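**Q** predicted model follows, preceded by the sequence.
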Amino acid sequence: MNDTHTAVPWGPAAATGIGSLPGTDAREAARTALGSFEDPEHLPFLPELPARGPGADMLGRTAGMLAELYVQLEPSGWRISDRPGRDTRRARAWLGEDLDALEEFAQELGDGAGPRGLKVSVVGPWTLAAGIERRNGEAMLGDHGAVRDLAASLAEGVSAHLAQVRRRVPGATPVLQLDEPSLTAVLRGSVPTASGYRTHPAVDRAVVETTLRQLADVHDGPVIVHSCAPDVPVALLRRAGADGISLDASLLTEREDEAIGEAVEAGVTLFAGVVPATEGDGPALSDPAGSVGGVRSLWRRLGLSPGLLAESVVVTPTCGLAGASPAYARRVLAHCARAARSLADNPQ
């Protein structure tokens, strides 16, 4: 995250996915995540396949990246352990398989045909702190020192992960996405304790902002913060220097208008989740222009220039696609690309 926003490796009328895809086949997932966004204005992504089981899930995958911190799976969830055991090794093996598939498919595209940018998702420090337990079974969130150690370990692990992505797909600029679905709960003090009878106290907003910035400073490219929960703290993320904010646009209300308007005017890209992530959650995928109608309405309410719409918005699904069928996931990503094009063709 930078005070001066980073040049981005996507163009106007861009689309991307959130991160997760259905199934267990890493090669097919790489083909879908890159092949759906072959046009250079779009932003392909390194897919996640949580259906493979523990270690391929969102928390376990990122926990496997930690430097000198290890986890094991308990009945209550992921917990810090003393040494790298079976669960840590499995998480690292799944990630290695994903990177192998990504590298293979990128090479199949041929010289000069690979992606211009590549989005890589990791769980952000606050959702990780809310989701990983200390040895006593309580969330790391409840111990300020533990959170600092976790954030430092995550920063080192993310830096190594990004370096590996650069080596494997040397022509692509990595885009770091921090997944923070628990961030609002952390700020509100609504993350439950292990007993379920109390909640962890709210974390000071300045501490949250500083920790996010320190983590993202390990990356010299664009940084996006994603949450498909309600009430994303847009203003905080803008102050922290996010280059993009990714959210479920169907959850937006007019009370967020001012913060979104200020963020867009400051050069922040809005990654607008407008295409239903699972079948039956919205209209059929037959009207690309209709899918982005809410974004156009938002733009009019904010009084922003229609000419900036396609440059300031990237179209995405409302959330990850792990719960969709493989066929529907492919249709969603193709629809996102068509809906993004409609913003450029008809911004009014």
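**A** All right, it came through fine.

**Q** C-alpha from now on. contacts and neighbour counts both.
**A** Will do.

**Q** longest helix of the chain?
**A** Counting by DSSP state H, the longest helix found in the chain is helix 144-168.

**Q** which other helices and strands contact that one?
**A** Packing partners of helix 144-168 (3 or more CA pairs under 8 Å, 6 or more residues apart in numbering; DSSP states H and E): helix 86-108, helix 125-131, strand 173-179, helix 205-216.

**Q** give me the contact list for the very next helix or strand once past the third one.
**A** Reading on from strand 173-179 to the C-terminus, the next helix or strand found by DSSP states H and E is helix 183-188. Around helix 183-188, the neighbours that count as contacts under CA atoms under 8 Å, 6 or more residues apart in numbering are 126-127, 130, 191, 200-205, 227, 229-233.

**Q** cool, stretch 169-180 as well?
**A** With CA under 8 Å, 6+ apart as the test, stretch 169-180 has contacts from 9, 103, 106, 114-127, 162, 165-166, 219, 221-227.

**Q** for the residue located most distally from the centre of the chain, helix, strand, or coil?
**A** Ranked by distance from the centre of the chain (CA atoms, centre = their mean), the top residue is Y197, with 30.7 Å. What DSSP: H, G, I helix; E, B strand; the rest coil gives for Y197 is coil.

**Q** do you know how far it is from R188?
**A** Distance of Y197 to R188, given as CA to CA, to the nearest Å: 16 Å.

**Q** cool, G117 as well?
**A** Separation of G117 from R188 (CA to CA) stands at 35 Å.

**Q** with neighbour numbers in mind, choose between those two.
**A** G117 (22 against 15; other CA atoms under 10 Å).

**Q** can I have the buried ones of the contacts of helix 183-188 as a PyMOL selection?
**A** The following PyMOL command selects only the buried members of the contacts of helix 183-188, with burial defined by 16 or more other CA atoms under 10 Å:
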select buried, resi 126+127+130+191+200+201+202+203+227+229+230+231+232+233
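
**Q** between the contacts of helix 183-188, which is nearest A337?
**A** S227 (20.7 Å; CA to CA).

**Q** spatially nearest residue to the closest one, not counting backbone neighbours?
**A** The shortest distance from S227 to any non-neighbouring residue, by CA to CA, 6 or more residues apart in numbering, is to P181 (4.5 Å).

**Q** what sits against the one you found?
**A** Contacts of P181 by CA under 8 Å, 6+ apart are 127, 226-229.

**Q** rebuild those as JSON lines, extending it with distance to P306 and secondary structure.
**A** Below are the contacts of P181 laid out as JSON lines (distance: CA to CA, whole Å; DSSP: H, G, I helix; E, B strand; the rest coil):
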{"residue": "T127", "distance to P306": "35", "secondary structure": "helix"}
{"residue": "H226", "distance to P306": "24", "secondary structure": "strand"}
{"residue": "S227", "distance to P306": "26", "secondary structure": "strand"}
{"residue": "C228", "distance to P306": "25", "secondary structure": "coil"}
{"residue": "A229", "distance to P306": "27", "secondary structure": "coil"}
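
**Q** in addition, the following structure is provided for comparison:
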Amino acid sequence: MTEEQKFPWGPAAATGVGSMPGEDAREVARIVTGTLESLPFLPELPARGPGADMIGRTAGLLAELYARVEPSGWRIGDRPGRDTRRARAWLREDLDALEEFTQEFEGALKVSAVGPWSLAAAVERRNGEAMLGDTGARRDLAESLAEGLRGHLAEVRRRVPGARVVLQLDEPTLPAVLSGRVPTASGYRAHRAVDPAVAEETLRGLIAVAGDDPVVVHCCAAGVPFGLLRRAGATAVSFDFKLLTERDDEALGEAVEGGTALFAGVVGAVGAGAEELSDPAGTVGGVRSLWRRLGLSPGLLTESVTVTPACGLAGASPAYARAALTHCVRAARSLADNPE
């Protein structure tokens, strides 16, 4: 990384969030690596079923904790069963495909896992309540996730030795966790809000697992806690751009000035039609307007902003998903060509 290149993915970068449509790991890996030269990623293919979804894949990474699928979702069990084995097998298949299409690759490469708070809100204890509601269970889950991620990151580095691995922690439920809006199993009440200092400390521990490699925290909900994520050590924050409000301005400005990168989700995750992807400059027009409103230096724009879809593309058609990634690349170039 040159002195001028602040982040390993470089300026005018584009990437995806994680999930893609379809079930063919090789075909999706070929599309992702062929389209996204600056920051390709390890895709998730949830259409294959439980274990290929974001919760299932991360559950399969856990060390000495095992989860199985119940009618209500993923629940901690006593031993690794069919669902754990299936999740791990699909991850190996995805890594095999990625390795095939990254021979002699050198550069930034992104992998994703669900972060500790969204995972705790999604995975149930044996009694059917979310692990979020039990302090000890949350701690055990975070420690298990940290150990599993260490092994996963080491495996990716072994398979793609020229890569600078970028870890993305998916935290779509974090705003609800912080505001006490995660419902209990009955649905009649909600889990108590988690203290922001506790949330920050737990995230800091998971971010530390990556060592010197960068960590992106993705949150596609409204009310992204930019300040908390910056203090926890996130290199970048990934978010749905259309959900920003002026209440986010101060935290966003402080994050950028403090050296945090922004992964701006400006391309729809489910396309309405070809016209949506016909104007790369228009796609990032809101980003330019935000920059002016915050009074940030135009010179920071292309190095600080990476263009992405608003969320994962699993719900889109394969044709739209390919076009959306291509459009992200073109929109990022447009941002670099005209940062003012």
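**A** Looks like it came in fine. A quick note: this is a predicted structure, and the numbers were derived from the prediction, not measured.

**Q** picking up where we left off before, take the helices and strands packed on helix 144-168 of structure 1 and write them to CSV, including distance to A263 of structure 1.
**A** Converted to CSV, these look like this (distance: least, CA to CA, whole Å):
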stretch, distance to A263 of structure 1
helix 86-108, 33
helix 125-131, 22
strand 173-179, 17
helix 205-216, 15
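
**Q** for those, which one sits closest to T16 of structure 1?
**A** Using CA to CA, the nearest of these to T16 of structure 1 is strand 173-179, at 11.5 Å.

**Q** what range does that closest one cover in structure 2?
**A** On structure 2, the counterpart of strand 173-179 of structure 1 by TM-score structural alignment is residues 164-170.

**Q** quick one: average offset of that stretch versus structure 1, please.
**A** Its match in structure 1 and stretch 164-170 of structure 2 itself, once the structures are fitted together, sit a mean 0.3 Å apart by mean CA distance after the TM-score superposition for structure 1.

**Q** next one: that stretch to chain centre, how far?
**A** On the basis of CA atoms, centre = their mean, to the nearest Å, stretch 164-170 of structure 2 sits 7 Å off its chain's mean C-alpha point.

**Q** wait, D98 of structure 1 sits on A26?
**A** Yes: if you go by CA atoms under 8 Å, D98 of structure 1 and A26 touch, sitting 5.5 Å apart.

**Q** skip the chain neighbours and tell me the closest residue to P233 of structure 1.
**A** Nearest to P233 of structure 1 is T184, by CA to CA, 6+ apart, at 6.9 Å.

**Q** so how far is W126 of structure 1 from the one you found?
**A** 10 Å.

**Q** again, but for T278 of structure 1
**A** 27 Å.

**Q** do T173 of structure 1 as well
**A** The value you get for T173 of structure 1 to W126 of structure 1, if CA to CA is used, is 26 Å.

**Q** and D281 of structure 1, by the same measure?
**A** The gap separating D281 of structure 1 from W126 of structure 1 is 29 Å, by CA to CA.

**Q** with E133 of structure 1 instead?
**A** E133 of structure 1 is 13 Å from W126 of structure 1, where distance means CA to CA.

**Q** next one: A152 of structure 1
**A** The value you get for A152 of structure 1 to W126 of structure 1, if CA to CA is used, is 12 Å.

**Q** run a quick neighbour tally on D281 of structure 1.
**A** 9.

**Q** secondary structure class for A272 of structure 1?
**A** From three-state DSSP, the assignment for A272 of structure 1 is strand.

**Q** what lines up against it once you look at structure 2?
**A** Per TM-score structural alignment, A272 of structure 1 is aligned with A264.

**Q** how about the contacts made by its match?
**A** 238-241, 287, 305-310.

**Q** next: L212 of structure 1.
**A** 124-125, 240 are the contacts of L212 of structure 1 under CA under 8 Å, 6+ apart.

**Q** just give the closest residue to T210 of structure 1, not the sequence neighbours.
**A** Of all residues not flanking T210 of structure 1 in the chain, A240 sits nearest, at 7.1 Å (CA to CA, 6+ apart).

**Q** same check on G205 of structure 2?
**A** A146 (7.8 Å).

**Q** the residue nearest to T210 of structure 1: neighbour count?
**A** A240 of structure 1: 21 neighbours (other CA under 10 Å).

**Q** quick one: map it onto structure 2.
**A** Counting by TM-score structural alignment, A240 of structure 1 lines up with A232 in structure 2.

**Q** that older thread, corresponding residue for the residue farthest from the centre of structure 1 in structure 2?
**A** Counting by TM-score structural alignment, Y197 of structure 1 lines up with Y188 in structure 2.

**Q** can you give me the distance of its match to V182 of structure 2?
**A** 11 Å.

**Q** so A63 of structure 1 is in contact with G77, correct?
**A** No: look at A63 of structure 1 against G77 with CA under 8 Å: they stay out of range, at 11.9 Å.

**Q** when those two are compared, which one has more neighbours?
**A** Each of A63 of structure 1 and G77 has its neighbours counted (other CA under 10 Å); A63 has more, 30 against 15.

**Q** the more buried one -> structure 2?
**A** So, by TM-score structural alignment, A63 of structure 1 is matched to A59.

**Q** same thing with V207 of structure 1?
**A** V207 of structure 1 maps onto V198 in structure 2, by TM-score structural alignment.

**Q** re the thing from before, ok, the counterpart of the residue nearest to G205 of structure 2 in structure 1 - contacts?
**A** Under the alignment (TM-score structural alignment), A146 of structure 2 maps onto A155 of structure 1. A155 of structure 1 is in contact with 215-216, 218, counting by CA under 8 Å, 6+ apart.

**Q** again, but for R331 of structure 1
**A** L285.

**Q** that one in helix, strand or coil?
**A** What three-state DSSP gives for R331 of structure 1 is helix.

**Q** which residue lines up with it in structure 2?
**A** Per TM-score structural alignment, the equivalent position to R331 of structure 1 in structure 2 is A323.

**Q** distance check, the residue nearest to S227 of structure 1 against H226 of structure 1.
**A** For P181 of structure 1, the distance to H226 of structure 1 - CA to CA - is 7 Å.

**Q** over to S195 of structure 1?
**A** Plainly put, S195 of structure 1 is 29 Å away from H226 of structure 1 if you go by CA to CA.
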